[in-house]
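# Please find the sequence and the predicted model below.
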Amino acid sequence: MNDLLALAADPSAWFALATLIVMEVVLGIDNLVFIAIVSQKLPEHQRSKARRIGIGLSLILRIALLFTISTIIRLTTPVISVLGQGFSWRDIILIAGGLFLVYKATSEIHQAVDPMEGGEEKIKPPTSFSSAIFQILLLDLVFSLDSIITAVGMTEHLPIMIIAVLTAVGAMLLAADPLANFIHRNPTIVMLALGFLLLIGATLIAEGFGFHFPKGYIYTAMAFSGLVEGLNMFARKRRSPKA
């Protein structure tokens, strides 16, 4: 208890907490976009439930990972070498997660662009509830490992990390349904979101191979694309009454 009080009185601890919360919330955008895409494949009455259960289980997963920080840190140690380049378990997990994101986004884009097969519309069966939850947890594991390893470099205090995670996941719970409904109401946003997933997947693969991209560049590009699409939506709404 005394340690917690001393931590609360430390200005550097508050600065680290604020920085971590911002980082977790920003990284949560990737998760929310993926959750919105996956949950839209479910029957309408299951979508909100799947998003809440997926995010809730993600919170449990992240808290559990925080209590295994010493193990997670060791995941950055190279375990295999291919053509003279070492790969750690973290690298392997990032590459696998990136490949999954690229596959998922590519298949969804193909379905959206070319829904016709053999002259008839190709109708895909709805995603099962358990499959949607599994996909959400799988990607959250990849994002969680990356964010926790980054967090360890910013602070060594576990309570700060837990508070940051709780705050970020709370924000995700509040934003999940509005974001998913917004994407569902605007079909062009779906394609933009799938493009974001492709970009994130390619970035994860590059990170796994040792190419590090500043996250600010990536999120700035995503924000700029979102702004342009927002202007397009505004222009279409202004033209529609005249039409």
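Okay, I see it. Numbering: from 1, shown residues only.

# rest of the way, CA atoms for contacts and neighbours
Fine.

# Let me see the contact set for G226.
L192 (CA atoms under 8 Å, 6 or more residues apart in numbering).

# For A176, see how far away it is.
17 Å (CA to CA, to the nearest Å).

# Leaving out chain neighbours, which residue sits closest to A151?
Distances taken as CA to CA, 6 or more residues apart in numbering put L20 closest to A151, at 6.8 Å, once the chain neighbours are dropped.

# Now that the one you found has come up, it's in contact with I162, right?
No. In this structure, L20 is not within contact of I162 by CA atoms under 8 Å, at 10.0 Å.

# Let me know whether A132 touches A50 as I believe.
Yes. Here A132 reaches A50: they are 7.3 Å apart, a contact under CA under 8 Å.

# Quickly list what's touching both of these two.
Joint contacts of A132 and A50 (CA under 8 Å, 6+ apart) are S39.

# Buried ones in the helix or strand hosting G230, by neighbour count?
Secondary-structure assignment from DSSP states H and E places G230 in helix 215-242. The neighbour-count check on helix 215-242 (16 or more other CA atoms under 10 Å) flags Y219, M222, G226 as buried.

# returning to what we had before: neighbour count for L20 and I162, which is higher?
Neighbour count, other CA atoms under 10 Å: between L20 and I162, L20 has more, with 25 against 18.

# let's bring in a second one:
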Amino acid sequence: MPEFMSAFMTDALVISILQIIAIDIILGGDNAIIIALACRDLPAHQKKLGILWGTAGAIILRVILVFFATTLLTVPGLKLIGGLLLLWIGVKLLMENDDESEHKVNSSKGLASAIRTIIIADFVMSLDNSIAIAAAAKGNMYLVVFGLLLSVPIIIGGSAIILKLMSRYPVIITMGAGLLGWLAGDLIVHDPLLKAYLTQHIPYADIVVAGGFAAAVIISGRILATRHKPV
């Protein structure tokens, strides 16, 4: 019996570890994208600083939120506010022109602005990430710490790779902003204030609302970017 229980506990531990690794890879990509988007117009010597500070902010937020995520996600209106924040961030990032961004002229302001944008977005996106890690860890704080530490290299490495890809393929910037719109819609449709109404009145509400907001971010961001271009 003890041997059986020991084997069971070992298997359960391995499964939890694999789940946490998968969560970090999947959800850590969102954080990497927002960091890359926010830092893409910084001078080369400040991009690494932006990635490091942005990652530090994301991890600190996860450490705090992992203890409160279950409660926070049930607060009516919180996901709605978070979704609206992500919408604003997605449009704002898409408006910034790579070639003519003022961040390149005023680098100190650009770095501070990038870090602020990253932290706001990370706060919103880390809610689901934190509760996912906590659920997979099943109360084991060692596994929670493991999950938080593992996310560091994933976010840093992912941000660096995405930044390089953005310089070669600018369409990734548009896709990243659309992803923020999708995440915003997903948050909003699952807010306790709206979930019952939206799912009752809109067929496939999850996909329709998320897809609609993704398209809205891309379209509005492009229109506003065009209007703000110098003549």
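That came through fine. Note that this is a predicted model, so its numbers are computed, not measured.

# before we move on, back to that, report the secondary structure state of the residue nearest to A151 of the first structure.
helix (DSSP: H, G, I helix; E, B strand; the rest coil).

# try the one 3 residues further on
In three-state terms, and counting by three-state DSSP, M23 of the first structure is helix.

# And it, how close does it get to I63 of the first structure?
For M23 of the first structure, the distance to I63 of the first structure equals 16 Å [CA to CA].

# count of residues packed around the equivalent of T203 of the first structure over in the second structure?
Using TM-score structural alignment, the equivalent of T203 of the first structure in the second structure is D186. Close neighbours of D186 of the second structure, defined as other CA under 10 Å, add up to 22.

# Over to A105 of the first structure?
By other CA under 10 Å, the residues close to A105 of the first structure number 23.

# Tell me who's in contact with it.
For A105 of the first structure, counting by CA under 8 Å, 6+ apart, the contacting residues are L194, G195, L197, L198.

# would you list those residues in TSV and tack on neighbour count?
Output for the contacts of A105 of the first structure, formatted as TSV (neighbours: other CA atoms under 10 Å):
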residue	neighbour count
L194	22
G195	18
L197	24
L198	22
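
# Can you tell me which of these is nearest I95 of the first structure?
L198 (13.1 Å; CA to CA).

# Can you classify that closest one as helix, strand or coil?
Per three-state DSSP, L198 of the first structure ends up helix.

# That one and V33 of the first structure, how far apart?
Following CA to CA, the distance that separates L198 of the first structure from V33 of the first structure is 11 Å.

# Just the element for the residue nearest to G181 of the second structure when sequence neighbours are not counted, please.
Excluding its sequence neighbours, the residue lying closest to G181 of the second structure (CA to CA, 6+ apart) is A214, at 3.9 Å. Per DSSP H and E: A214 of the second structure is located in helix 205-228.

# For that helix, buried residues please.
Neighbour-count burial for helix 205-228 of the second structure [16+ other CA under 10 Å]: 205-206, 208-211, 213-222, 225.

# In the second structure, mark out all the helices, start to finish.
Using DSSP state H, the helices of the second structure run over 2-39, 44-65, 69-72, 78-95, 107-137, 141-168, 171-189, 195-201, 205-228.

# once aligned to the first structure, how far is the third one on average?
Going back to what we said before, that points to helix 69-72 of the second structure. Superposed on the first structure, helix 69-72 of the second structure shows a mean distance of 2.9 Å to its aligned residues (mean CA distance after the TM-score superposition for the first structure).

# re the thing from before, next up, the contacts around the residue nearest to G181 of the second structure.
Applying CA under 8 Å, 6+ apart to A214 of the second structure gives the contacts A177, G178, L179, L180, G181, W182, G185.
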